[in-house]
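*Asks:* Need the 3D shape of this:
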Amino acid sequence: MPVTSAGLLLHHGRGADAHVLIAHMGGPFWARKDERAWSVPKGIVEPGEDVATAARREFAEELGVPAPDLPAVDLGAFRYSSGKVVHVLAVEVPAGIVGSPDDPACPDLTTRPGISTVQVEWPPRSGRRLEVPEVDRAAWVTLAEARRLLVAGQQPVVDALESAT
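*Replies:* Model prediction:
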């Protein structure tokens, strides 16, 4: 059975003014990468957990702030070439959130208390383990930028958002 993750994609604006919040993956492997190194804040759906609950929990764990308590639209499930499935929900937020104290975007998430971390072996095959943040920053980007930055398996999420809004 494939691994299933759930993610929450915040967005604001319409057409050319549309922006989404995406997160850059943490750790030394991703440190110098930009294109295809970003993701919708997401994580594994625990046994017995519904997708919406998992998406909101993972958002808070990865970004260190609670997900906005606003209605979510189901964008669908997206299958990676590896077989992993990511179920994405979209939440429209007011544009005024950008730059406000409630803005989940952050140029350095390592400064936020409570963000989730993961153990990685670095350098590869060295036996040395490092604890790194799952994501190290989050930013609002245009839909065109999101298509360029998101990992390949999540690029169709942008199309789904455009169709849903």
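
*Asks:* Going by C-alpha atoms from here, please, whenever you check contacts or count neighbours.
*Replies:* Fine.

*Asks:* Pull out the buried residues from the helix or strand hosting residue 145.
*Replies:* Element membership of residue 145, judged by DSSP states H and E, is helix 143-149. Within helix 143-149, the residues that count as buried by 16 or more other Cα atoms under 10 Å are 143, 146, 147, 149.

*Asks:* Residues touching the longest helix anywhere in the chain, excluding its own?
*Replies:* For the chain, the longest helix by residue count, based on DSSP state H, is helix 51-63. With Cα atoms under 8 Å, 6 or more residues apart in numbering as the test, helix 51-63 has contacts from 5-8, 41-46, 65-67, 87-89, 104, 109, 112, 114-116, 133-135, 138.

*Asks:* please redo it, this time with the cut-off set to 6 Å
*Replies:* With contact meaning Cα atoms under 6 Å, 6 or more residues apart in numbering, helix 51-63 is reached by 6, 7, 8, 41, 42, 43, 45, 66, 67, 115, 116.

*Asks:* Proceed likewise with the subsequent sequence, for comparison:
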Amino acid sequence: MVRSAGLLLYRTGASGLEVFVAHMGGPFWKRRPRAWSIPKGEFSEDEAPLDAAVREFAEEIGVAPPDVPYELLGEFRQSSGKRVTVFAGAAPEFSVSAVHSNTVRLELPRGSGRFVEVPEVDDARWAPVDAARSMLVAGQVPALDALALLRHDDVSIWPDPADAG
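*Replies:* As a prediction, the model looks like this:
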């Protein structure tokens, strides 16, 4: 089982609750919907998930995450089967002027023998939670629900059965 850990930074902005999300780099994600992610990465059995989340944030964003308390939101399964352990931290003052991500080596096109280096993340920004719901890969959306519960925000996290049509 592939395991990953990430940090979901949050703050209260002009539009309410906002989260810090990252756009995945490389040609595969360039024009795809739901190409945003919680900054995260894989870890091994001998690394604590929170330590991995902090390390991966720095690698993907190019700056260390803020030194704030982090709370476990839970483990969330993505469609690929990967399990992502997510920690949330309030970071009202956090900002980044430019993303300086590590790179990954890809064969493009697949089977061509030609390899290129692409950034793992090519953009990152604060987004209102409602917008982030349609930006994030689907398997990470439940982390937004967990964050709303943690913060006791008065938001509808589950569809209203009356809206089922």
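
*Asks:* Just the TM-score for the two chains, thanks.
*Replies:* Superposed pair, TM-score by TM-score structural alignment, normalised by the length of structure 1: 0.86. Supporting alignment: 151 aligned residues with a Cα RMSD of 1.7 Å.

*Asks:* before we move on, back to that, let me know the closest of the buried residues of helix 143-149 of structure 1 to residue 15 of structure 1.
*Replies:* residue 143 (9.0 Å; Cα to Cα).

*Asks:* Structure 2: which residue goes with that closest one?
*Replies:* Under the alignment (TM-score structural alignment), residue 143 of structure 1 pairs with residue 129 of structure 2.

*Asks:* May I ask which helix or strand encompasses the closest residue to that match other than its chain neighbours?
*Replies:* Spatial nearest neighbour of residue 129 of structure 2, excluding adjacent residues (Cα to Cα, 6 or more residues apart in numbering): residue 18 at 5.3 Å. Here residue 18 of structure 2 sits within strand 16-24, counting by DSSP H and E.

*Asks:* Highest neighbour count among the contacts of helix 51-63 of structure 1?
*Replies:* With neighbours taken as other Cα atoms under 10 Å, the top of the contacts of helix 51-63 of structure 1 is residue 8, carrying 30 neighbours.

*Asks:* May I have the secondary structure class of that residue?
*Replies:* The local conformation at residue 8 of structure 1, judged by DSSP: H, G, I helix; E, B strand; the rest coil, is strand.

*Asks:* quick one: it and residue 86 touch, right?
*Replies:* No. Using Cα atoms under 6 Å, residue 8 of structure 1 makes no contact with residue 86, being 10.3 Å away.

*Asks:* Quickly note the distance from residue 11 of structure 1 to residue 138 of structure 1.
*Replies:* 13 Å (Cα to Cα, to the nearest Å).

*Asks:* Neighbours of the aligned partner of residue 154 of structure 1 in structure 2, how many?
*Replies:* Taking TM-score structural alignment for the superposition, residue 154 of structure 1 sits opposite residue 140 in structure 2. By other Cα under 10 Å, the residues close to residue 140 of structure 2 number 23.

*Asks:* which residues in structure 2 does the longest helix of structure 1 align to?
*Replies:* The aligned range for helix 51-63 of structure 1 is 49-61, by TM-score structural alignment.
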